[in-house]
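>>> model this:
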Amino acid sequence: MKKKWYSFLLIVVFIMVGLVGCGTVGGDDESVNKEKGSASGDTVTIAHEMGETKVPANPKKIVALEFSYVDALAALGISPIGIADDDDESRIIAPIQDKIGEYTSVGTRKQPSMEIISSLQPDLIIADLQRHKDVYEQLSDIAPTIVLNSLAADYEQILDDFQKISIAVGEEEKGQEVLEAHKKRIEEIKSEVPADEVRVVLPGVVTPDGFFAHNMDSYTGSLLESIGLKNAIQDGSDRYNKINLEQVVEFNPDVLFLMQAGEKTVIDEWAQNPLWENVSAVKNDSVYTVDRDTWSRFRGLISSEAILEEAVQQLYGK
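I've put the predicted structure just below:
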């Protein structure tokens, strides 16, 4: 009897172990899926400029505190619920307005409203290192927050951060497809620049108070260099330089792309100075006024293509 009883117990134990083993395997798979963020309610860990943050695998309500993040989301077919648009919806450039539709303004990029952001109950906030590192903890108390380096980024950094954003919003595969299509388009535009192009270009923001030149390491400068348009300022010590008329004459760009802020700028004053006529770009009638929002503020895939298309059209009529 005892032997039969022990045999019965052993059979029961083996069955229970088998069932527990099956359950454990299923549990491990679920744990892995959560780490990868493959199911609703799961999270994915994103490394960023301020550390690591667990964000929902597929966040639906996203607040973007820089225009480059709006560009990235629009390229992925995602509409943010909140945007730091500097309290001016006209700053959202047309090709992106068409993709994102309505949103709530959360104030300026420099000082976004914590109250408005909180009221939106976001799943994810995307912030900028230079502008928002001091309020990172406040933002993180509202929702999972990742911090990227938009304001000080060059073109390559913008591409890298686009990939990071695509992972954070659960669109890594689509992000790769969008990025490949973007790179193909950039190569097409690059092919329109003559191989023997030797002119140097200088993009800069012009305001009533000054000329802020963008060097070869700036976003716009590095973007133009990516298709073979050499920047007049090859000194990498400061990406954004406030320079005077004498320095413009010294750098002597063959082409000027002026991102104009306001109806009257320092250029109106300089135009009365004989030195202005000594700049090659002025002599050659190669001074182009371009949209500041597109050329300076947005810094993304959509705006990059728009910038280069305009540059090539201006320079070569293509």
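
>>> could you use CA atoms for every contact and neighbour count after this?
Noted.

>>> please enumerate the strands of this structure.
43-48, 51-56, 62-64, 82-83, 104-105, 124-128, 145-148, 200-206, 211-214, 230-231, 240-243, 255-260, 287-290 (DSSP state E).

>>> quick one more, to check against the first:
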Amino acid sequence: MVTLIAALLAAPAGARAGERWPDGPRQWTHEAGTLTLSAPPTRIVALNWAATEALLLLGITPVGVADRDGYGTWVQAPGLPDAGVANVGSRSAPSLEAIAELKPDLIVTSAELAPAASQLAALAPTYVISLYTPGADPFERATRQLRTLADMTGRRARAERVLAELNATLDQERARLADAGLAGIPVALVNFLDTRHVRIYARNGLYQTVLDRLGLVNAWQAPGNFWGFSVTGLDALAATPDARLAVIAPTPPGLADSLAESPFWTYLPSVQKHRVYPVEATWPFGGVYPIQRLARALTDGLLAGGDDGVE
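Coordinates of the predicted model:
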């Protein structure tokens, strides 16, 4: 089934190079001050993967991306073209020279690169927005980023269609769970780091939006870091005996065999009750699109039924 987002990614839209706004330059306020653009940008460099995702959802292929190859490995969707996108170094230390060579008319970054803000602004107008910061709601920030980039590039209608499909998906998956009698159940979302430790997603993270919108309860009530997760040992999961344990891929090689022999694992209530559910991989530190992907994957996993092991 071809989704609306897939169709949007294939359809041209928005401003063309050289077009100017008829009412003159426009301004936006952001985390580092005020940004002024005399025309919609068409050569955009994204210095984090959430910004890359947002541009692709708007049908914009950035001319440069930080950690380009890593995006294809970890984020995957929406996908980057195989050619035509330059790598501009790492997300933590992008190459100013590589960015300058691309002659961008907009750079999108976050507060993590605050020490280089003035240098980036000297290369091109720079929009700074941080999705993951203490006290922030990642989904609200991601929505704001998508809409602001849409306004800058003349694609607001497209952004609203993306958000409308997201909301429709969340409503649809919530109904599927309710029909199966799973409304209100506690769920713990985890990634395995090794055979004894997991990253578990807390209430202040991006994934909380998925649980809320699906009518599920986050079984992990402890606070997380500003990225929205905690790292804990398997024994801590015993404190949530009624939880469904959703194990998000990927998992370390050989994990299933190791856990089968682990007393930390085999005595967990979720394991003994066959309430372990594999869930397809999604990027937990992205923008709006991982929410749609996780909503589908988590619902499919819960409806498929649980087990006592991981894949």
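
>>> give me the TM-score for these two chains.
The TM-score (TM-score structural alignment, normalised by the length of the second structure) is 0.77; 277 aligned residues with a CA RMSD of 2.9 Å.

>>> still on that earlier bit, any chance of CSV for the strands of the first structure, columns distance to residue 296 of the first structure and mean neighbour count?
Putting these into CSV (distance: least, CA to CA, whole Å; neighbours: other CA atoms under 10 Å) gives the following:
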stretch, distance to residue 296 of the first structure, mean neighbour count
strand 43-48, 23, 18
strand 51-56, 28, 18
strand 62-64, 17, 27
strand 82-83, 17, 26
strand 104-105, 20, 20
strand 124-128, 15, 24
strand 145-148, 17, 26
strand 200-206, 8, 25
strand 211-214, 9, 24
strand 230-231, 16, 24
strand 240-243, 11, 16
strand 255-260, 7, 23
strand 287-290, 10, 18
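
>>> pipe those strands into JSON lines and attach distance to residue 313 of the first structure per row.
Converted to JSON lines, the strands of the first structure look like this (distance: least, CA to CA, whole Å):
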{"stretch": "strand 43-48", "distance to residue 313 of the first structure": "37"}
{"stretch": "strand 51-56", "distance to residue 313 of the first structure": "42"}
{"stretch": "strand 62-64", "distance to residue 313 of the first structure": "31"}
{"stretch": "strand 82-83", "distance to residue 313 of the first structure": "31"}
{"stretch": "strand 104-105", "distance to residue 313 of the first structure": "34"}
{"stretch": "strand 124-128", "distance to residue 313 of the first structure": "32"}
{"stretch": "strand 145-148", "distance to residue 313 of the first structure": "32"}
{"stretch": "strand 200-206", "distance to residue 313 of the first structure": "15"}
{"stretch": "strand 211-214", "distance to residue 313 of the first structure": "21"}
{"stretch": "strand 230-231", "distance to residue 313 of the first structure": "17"}
{"stretch": "strand 240-243", "distance to residue 313 of the first structure": "25"}
{"stretch": "strand 255-260", "distance to residue 313 of the first structure": "13"}
{"stretch": "strand 287-290", "distance to residue 313 of the first structure": "11"}
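
>>> ranges for the helices of the first structure?
Along the first structure, counting by DSSP state H, helices occupy 2-36, 67-75, 94-100, 114-119, 129-132, 136-142, 155-168, 172-190, 219-225, 245-251, 266-270, 280-283, 292, 301-316.

>>> against residue 287 of the first structure, how distant is the aligned residue in the first structure for residue 283 of the second structure?
Alignment note (TM-score structural alignment): residue 283 of the second structure maps to residue 295 of the first structure. Distance of residue 295 of the first structure to residue 287 of the first structure, given as CA to CA, to the nearest Å: 15 Å.

>>> and if you look at residue 69 of the first structure?
30 Å.

>>> if I pick the spatially most central residue of the first structure, what's in contact with it?
Taking CA atoms, centre = their mean, the centroid of the first structure lies closest to residue 68, which sits 3.4 Å from it. By CA atoms under 8 Å, 6 or more residues apart in numbering, residue 68 of the first structure lies in contact with 150, 158, 297-300.

>>> run through who's touching stretch 255-267 of the first structure.
199-211, 280-281, 286-292, 295-296.

>>> let's see that with 7 Å instead.
Stretch 255-267 of the first structure is contacted from outside by 200-211, 281, 286-292, 295, using CA atoms under 7 Å, 6 or more residues apart in numbering.
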